[in-house]
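Asker: Just to be clear, the model below is a prediction. Sequence and coordinates:
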Amino acid sequence: MNATLALPADYEETAREGGADDPPRLVVYDLDNTIQLRLTQWDKAPRSLAAQAREAHDTWNGHDGDASTQTTPTSFDGYEAVLTDTTYDLDTRPTRVMQLTILTTDSRMYELRVDMPKGTPDERKGTSVFKAARDRMEIGNR
């Protein structure tokens, strides 16, 4: 993966998948089965940033049909990016997902995502780890 994350020591790697011959690459870290952080890399972007944000909403809306997504165009280290902030499953298991999707000039796409329980103290922890991981994340050149 051409990106580096800095996470608190209590986050444990729980999955690593994909490779050059099996895209996308992804790594998942977990904190006590409550907060999950995921970094995904596509060597070639599968779609535009706007379409990726729409797909994120559609994915979460597929659970209970109650997803609410806020999408904000932004940038990351000079690259075009989009931030999506979604809540879903409000009646059963309220969940919040924050995603930063980045498109590099050579058409790679990265997605930093944190899933956390909504309306709990763990939401504050999840938001904090998302912001810290985003602020410290480094994307390398090929």
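Answerer: Everything's here; your move.
Asker: C-alpha from now on. contacts and neighbour counts both.
Answerer: OK.
Asker: what's the distance between residue 75 and residue 101?
Answerer: For residue 75, the distance to residue 101 equals 9 Å [C-alpha to C-alpha, to the nearest Å].
Asker: Which residue of these two possesses the greater neighbour count?
Answerer: residue 101 (26 against 15; other C-alpha atoms under 10 Å).
Asker: quick one, what contacts the more buried one?
Answerer: With contact set as C-alpha atoms under 8 Å, 6 or more residues apart in numbering, residue 101 has these partners: 49, 52, 81-83, 109-112.
Asker: Can you flag which of these belong to strands?
Answerer: Among the contacts of residue 101, the members falling in strands (DSSP state E) are 81-83, 109-112.
Asker: shared neighbours of residue 75 and residue 101, anything?
Answerer: With C-alpha under 8 Å, 6+ apart as the test, residue 75 and residue 101 both reach 81-82.
Asker: hold the first one in mind and look at this next one:
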Amino acid sequence: MNARAAPLRRLADLPGVDALELKALMKPRLADPDLRHEHPEVDAVARAAFGLSLDEAEAVPLPADWPDHLRDLHRRSPADLVPAFEAEGWDVTDKRRKPLRLLPLFALPLALAARGVAGTLPFAPEPDHPATDWGANLKAEAGRFRKR
């Protein structure tokens, strides 16, 4: 039987992230990490999505066993962060498969919350299980039984 990988969870699907991403498209300064204190809505979305603000995320000490692909998130380019988060089960890109503009801001809180170190993530139901073919087998068995 083929074991299919679980679909990636999308950062853009977390509360407020997609709307803020659209706003950052119109106002690129919104996604500038150096200007984040000028935009309280970024912290509000971070708190809603991850259960902690950007400053609180920076204050959390990283565990000793923190994986290498998640170290120095603030120094890495958004393009380099995409495979790091895919390894963690997260899609951090937009519909055109480009890294989200807000990814440099949300990378650390997402990593902390996703790994259970600090903060929380909103509940996400497990994906539906693929349909089995037991109904087709049952129908075939019924057809064979009627022919007897």
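Answerer: Thanks, I have the structure now. Nothing here was measured: the structure is a model prediction, and the numbers come from that model.
Asker: TM-score of the superposed pair?
Answerer: For this chain pair, the superposition-based TM-score is 0.25 by TM-score structural alignment, normalised by the length of structure 1; 80 aligned residues with a C-alpha RMSD of 6.1 Å.
Asker: Whichever of the contacts of residue 101 of structure 1 end up buried, select them in ChimeraX.
Answerer: Applying 16 or more other C-alpha atoms under 10 Å to the contacts of residue 101 of structure 1, the buried members can be selected in ChimeraX as follows:
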select :49,52,81,82,83,109,110,111,112
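Asker: could the contacts of residue 101 of structure 1 go into a markdown table alongside distance to residue 129 of structure 1?
Answerer: As requested, those are arranged in a markdown table below (distance: C-alpha to C-alpha, whole Å):
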| residue | distance to residue 129 of structure 1 |
| --- | --- |
| 49 | 23 |
| 52 | 22 |
| 81 | 19 |
| 82 | 18 |
| 83 | 15 |
| 109 | 21 |
| 110 | 17 |
| 111 | 15 |
| 112 | 11 |
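Asker: from the contacts of residue 101 of structure 1, which single one is nearest residue 128 of structure 1?
Answerer: residue 112 (13.4 Å; C-alpha to C-alpha).
Asker: List the contacts of that closest one.
Answerer: Applying C-alpha under 8 Å, 6+ apart, the residues near residue 112 of structure 1 are 37-40, 99-101, 130, 134.
Asker: Would you convert the residues you listed into JSON lines that also reports secondary structure and distance to residue 28 of structure 1?
Answerer: Formatted as JSON lines, those follow (DSSP: H, G, I helix; E, B strand; the rest coil; distance: C-alpha to C-alpha, whole Å):
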{"residue": "37", "secondary structure": "strand", "distance to residue 28 of structure 1": "6"}
{"residue": "38", "secondary structure": "strand", "distance to residue 28 of structure 1": "4"}
{"residue": "39", "secondary structure": "strand", "distance to residue 28 of structure 1": "7"}
{"residue": "40", "secondary structure": "strand", "distance to residue 28 of structure 1": "9"}
{"residue": "99", "secondary structure": "strand", "distance to residue 28 of structure 1": "14"}
{"residue": "100", "secondary structure": "strand", "distance to residue 28 of structure 1": "15"}
{"residue": "101", "secondary structure": "strand", "distance to residue 28 of structure 1": "16"}
{"residue": "130", "secondary structure": "helix", "distance to residue 28 of structure 1": "13"}
{"residue": "134", "secondary structure": "helix", "distance to residue 28 of structure 1": "15"}
